[in-house]
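Student: could you work out the structure for the sequence below:
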Amino acid sequence: MFTGLIQGLGTISLTSASQLKVHCPNCQFLKAVEIGDSIAVNGICLTVETYDAQSFTVTVSPETLSRSNLKNIAQTQAPVNLEPALRVGDKVGGHFVSGHVDGVGTLTQVEDSEASWELSFQAPKSVAAYIVPKGSIAINGISLTVANCDPSGSVFTVAVIPHTYQATNLKDLSLGSPVNLEADLLGKYAAKFLQPHRDTEPPNSNYGHDLITLEFLAEHGYG
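Tutor: Okay, here's the model as predicted:
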């Protein structure tokens, strides 16, 4: 489990079809790393197999490479965001991030304001369903808040403070860059729990489909 608070930047290289080497000579967390530890690499939970003072290696499955931007990044040598897994007693400053990417989106717009950067992204359908205004989203492993989105969630914007922009690989993105997206874990569970009700309600029922209103809640025993 992670929180989406990036603790270092690195670069990756494919040492074989299924193994990555992550180079991060300035990452302080490597001093405490152990074989078997989980580290999020651009938001993907991977397991440390070997390590030294400046790098570590992980094995990636074909599924991981096909559902993420790692292969593209390995070819371009672009920086990746790194975060070690939570330990007991650590602060939870972002939101709960599992390290399981739901899909790859693309950067569509960047606006620079005095206090922040506003970045807009296009999300695939597999992620868009869980994107709501003021909800949480992990972009390349970074915990961010959705500032606004279209009704479907397929186009959304986040506001990024200067510290986050400079400390992550967001500053290295260009228009069209692919990004790993992980929807809010709690939102996915909520949708899962509602699915049986959707499946058993009559076709003309509004349960679980339209906006929840005060009248809807009263009708179903709330308030």
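Student: alpha carbons only for contacts and neighbour counts from here, please
Tutor: Fine.
Student: so where do the strands sit in this protein?
Tutor: Per DSSP state E, the chain carries strands over the ranges 8-14, 19-23, 38-41, 44-47, 50-51, 55-59, 80-84, 103-112, 117-122, 136-139, 142-149, 155-160, 178-183.
Student: now those strands in CSV, with mean neighbour count?
Tutor: Conversion of the strands of the chain to CSV gives the following (neighbours: other CA atoms under 10 Å):
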stretch, mean neighbour count
strand 8-14, 21
strand 19-23, 20
strand 38-41, 24
strand 44-47, 23
strand 50-51, 16
strand 55-59, 20
strand 80-84, 26
strand 103-112, 18
strand 117-122, 20
strand 136-139, 26
strand 142-149, 21
strand 155-160, 21
strand 178-183, 26
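Student: for the comparison step, fold the sequence that follows:
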Amino acid sequence: MFTGIIQKIAELKEIRFFDKSVEMLIGCENFKTPLQIGDSLAINGVCLTVTEIETNSFKVQVSPETLSRTNLGGLEAGQLLNLERACRADSFLNGHIVQGHIDSLAEILNVDAIEDYFRIHIQAPAKLSRYLVEKASIAIDGISLTVNKVESGTSNFEVMIIPHTWEQTIAHAYHPGTQVNIEIDIFAKYVEKLLHPPKLNKPETLWVVG
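Tutor: Alright, predicted model coming up:
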């Protein structure tokens, strides 16, 4: 589990494409507690596993399912990445509960500077519009943000980014057309499932006559 508070900006050193998967070499100076093989990291909000460690860098593997839902497959060497380590059970929950399971890609429509702050307009897929609630939490490329406004009748919404977050994440590279990973608040999906459970096929009854 993660909290959506980005800890480092890392650089994609190399990306290797296989038939249906990807391996990424990511450059990153050590954390206070060194990484270990098997550790979970959120990279642009995507939960991935450290598979190999080199000097000031590490490798992760990306599955076909993850590539189909995220922006990782469209990255190039040299691009910057948001990085967050998995949180401990006794750590502060400074953002909100983020699983690292991306729901879909969304597109940056516009970025407006308002003094030192930045208002970002985003278009999500229509299927996610029912989860977009004003003042609710949402993760954009792993960044815990608040939905400031939802445009009525659309799947467009706005978030506001403070100067610190702008400088300490890849948000400063956003521009119209940028594809970002979004993760909806997990509690919204659980509530929907509980209120509207799917209809299950009625199992066939087997009669045994003796």
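Student: need the TM-score between these chains.
Tutor: After superposition, the two chains reach a TM-score (TM-score structural alignment, normalised by the length of structure 2) of 0.87; 196 aligned residues with a CA RMSD of 1.8 Å.
Student: dump the strands of structure 1 to TSV, plus distance to R67 of structure 1.
Tutor: Listed next are those as TSV, based on distance: least, CA to CA, whole Å:
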stretch	distance to R67 of structure 1
strand 8-14	16
strand 19-23	16
strand 38-41	14
strand 44-47	10
strand 50-51	24
strand 55-59	15
strand 80-84	16
strand 103-112	6
strand 117-122	16
strand 136-139	14
strand 142-149	17
strand 155-160	19
strand 178-183	8
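Student: residues contacting the counterpart of N44 of structure 2 in structure 1?
Tutor: Under the alignment (TM-score structural alignment), N44 of structure 2 pairs with N42 in structure 1. By CA atoms under 8 Å, 6 or more residues apart in numbering, the residues touching N42 of structure 1 are 70, 80-82, 140-141, 180.
Student: and of those, the nearest to G36 of structure 1?
Tutor: L82 (15.9 Å; CA to CA).
Student: wait, isn't that closest one in contact with C45?
Tutor: No: using CA atoms under 8 Å, L82 of structure 1 is not in contact with C45; the gap is 9.8 Å.
Student: mind listing the shared neighbours of the two?
Tutor: I39.
Student: just to revisit the earlier point, which of the strands of structure 1 sits closest to L214 of structure 1?
Tutor: strand 142-149 (23.0 Å).
Student: quick one: contacts for the residue nearest to A124 of structure 2 when sequence neighbours are not counted?
Tutor: Spatially, and ignoring its direct neighbours in sequence, A124 of structure 2 is nearest to A106 (4.6 Å; CA to CA, 6 or more residues apart in numbering). Contacts of A106 of structure 2 were listed using CA under 8 Å, 6+ apart, and they are 122-125, 179-182.
Student: let me have the residues you listed in a markdown table, extended by distance to K135 of structure 2.
Tutor: Output for these, formatted as a markdown table (distance: CA to CA, whole Å):
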| residue | distance to K135 of structure 2 |
| --- | --- |
| I122 | 15 |
| Q123 | 17 |
| A124 | 16 |
| P125 | 19 |
| Q179 | 23 |
| V180 | 20 |
| N181 | 19 |
| I182 | 16 |
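Student: which of these lies closest to H196 of structure 2?
Tutor: Using CA to CA, the contacts of A106 of structure 2 come closest to H196 of structure 2 at P125, 20.9 Å.
Student: which residues are in contact with that closest one?
Tutor: P125 of structure 2 neighbours (CA under 8 Å, 6+ apart): 104-106, 155.
Student: mind doing that once more with 10 Å?
Tutor: 103-107, 154-156 (CA atoms under 10 Å, 6 or more residues apart in numbering).
Student: got the contact list for V127 of structure 1?
Tutor: 101-105, 137, 153-154, 181-184, 188.
Student: ignore what I typed, I meant Y190 of structure 2.
Tutor: With CA under 10 Å, 6+ apart, Y190 of structure 2 has these contacts: 196-197.
Student: trace it over to structure 1, please.
Tutor: Aligned partner of Y190 of structure 2 by TM-score structural alignment: Y189.
Student: for F96 of structure 1, see how far away the closest residue to P79 of structure 1 other than its chain neighbours is.
Tutor: Once flanking residues are discounted, P79 of structure 1 sits nearest to T11: 4.9 Å by CA to CA, 6+ apart. Look at T11 of structure 1 and F96 of structure 1: by CA to CA, to the nearest Å, they are 25 Å apart.
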